[in-house]
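Engineer: Output the structure for:
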Amino acid sequence: MAKVRVASDGAVREVTLARGEKRNALDADMLASLTEAFTGPPAARERVTVIRAEGPVFCAGLDLRGTPRRRDWLVGHRDDAPRNRTLPCAGGGRGPGRRHRRRQ
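Structural biologist: Prediction:
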């Protein structure tokens, strides 16, 4: 079974992380599939890409057991990928991009 599924329906493309049993932790195969999903230009009718995930967690981060020790496989095609549109999402989120208030 594919770890990343891509489906298109008119103006919407859905990319689904399908490794819920591992909390969608990214291994080398998933990163290669995600890179492939976003490498080419979008279809003429495509207006938005929705990234979804199966299971209770969107993504637990990098799967350290399923990846090689070297870092160069991760950086690979980052600068060559086309720039897609980014839209804000409703709801709260946590991660390196969110600023947190410091307790005093």
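
Engineer: Going by C-alpha atoms from here, please, whenever you check contacts or count neighbours.
Structural biologist: Will do.

Engineer: Show me which residues of the longest helix along the chain are buried.
Structural biologist: Longest helix in the chain by number of residues (criterion: DSSP state H): helix 28-39. Residues of helix 28-39 classed as buried by neighbour count (16 or more other Cα atoms under 10 Å): 28, 30-34, 39.

Engineer: give me every residue that touches Ala37.
Structural biologist: 6, 15 (Cα atoms under 8 Å, 6 or more residues apart in numbering).

Engineer: which of the residues in the helix or strand hosting Thr16 are buried?
Structural biologist: Using DSSP states H and E, Thr16 sits within strand 12-17. For strand 12-17, burial by neighbour count (16+ other Cα under 10 Å) applies to 13, 15-17.

Engineer: run this one through as well so I can compare:
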Amino acid sequence: MPENTLTTITDATFDELVLQARRPVVVDFWATWCPPCGPMSRVLAELAPEFDGQLVIGTLDADQNPVTTMAYRVLAMPTLLFFRDGVVTSSIVGARPKSVLRAALGNVVTPYVNR
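Structural biologist: The predicted structure is shown next:
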């Protein structure tokens, strides 16, 4: 389950929170029936303070938000989509350890900071 330090994203808020965001956004597509999704969301919540003010980490319940899930062809859970200026720049499908997630988030922030 997503933690409070993460931004909850829905079909209704996706455009505003992701596509129009001024900072990079990472969207964690998850589902309640997905065993690795809970631990992955908790790891993202633990990492969120390290990237505060640099990017937005959001969670989207795929079952509750089928429009966005289908629009981005998310077929496996968990899936992370990395957005910059409203465009998907990369993705991670499946659970990953904290070190891999930290590096992936850092890669999103570094080019943004050096612009």
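
Engineer: Give me the TM-score for these two chains.
Structural biologist: TM-score for the superposed pair, counting by TM-score structural alignment, normalised by the length of the first structure: 0.27. Supporting figures: 47 aligned residues with a Cα RMSD of 4.1 Å.

Engineer: circling back: export the buried residues of helix 28-39 of the first structure as a markdown table, with columns for distance to Val48 of the first structure.
Structural biologist: Below are these laid out as a markdown table (distance: Cα to Cα, whole Å):
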| residue | distance to Val48 of the first structure |
| --- | --- |
| Ala28 | 26 |
| Met30 | 21 |
| Leu31 | 20 |
| Ala32 | 21 |
| Ser33 | 19 |
| Leu34 | 16 |
| Thr39 | 15 |
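
Engineer: Next, work out how far apart Val27 of the second structure and Leu60 of the second structure are.
Structural biologist: Computed with Cα to Cα, to the nearest Å, the distance linking Val27 of the second structure and Leu60 of the second structure is 7 Å.

Engineer: now do Met70 of the second structure
Structural biologist: 12 Å.

Engineer: hang on, the earlier thing: and the longest helix of the first structure with strand 12-17, angle?
Structural biologist: Orientation check (axes from the mean of the first three to the mean of the last three Cα atoms, to 10 degrees): helix 28-39 of the first structure against strand 12-17 gives 170 degrees.

Engineer: Show me what secondary structure element comes after helix 28-39 of the first structure.
Structural biologist: Assigned by DSSP H and E, the successor of helix 28-39 of the first structure is strand 48-53.
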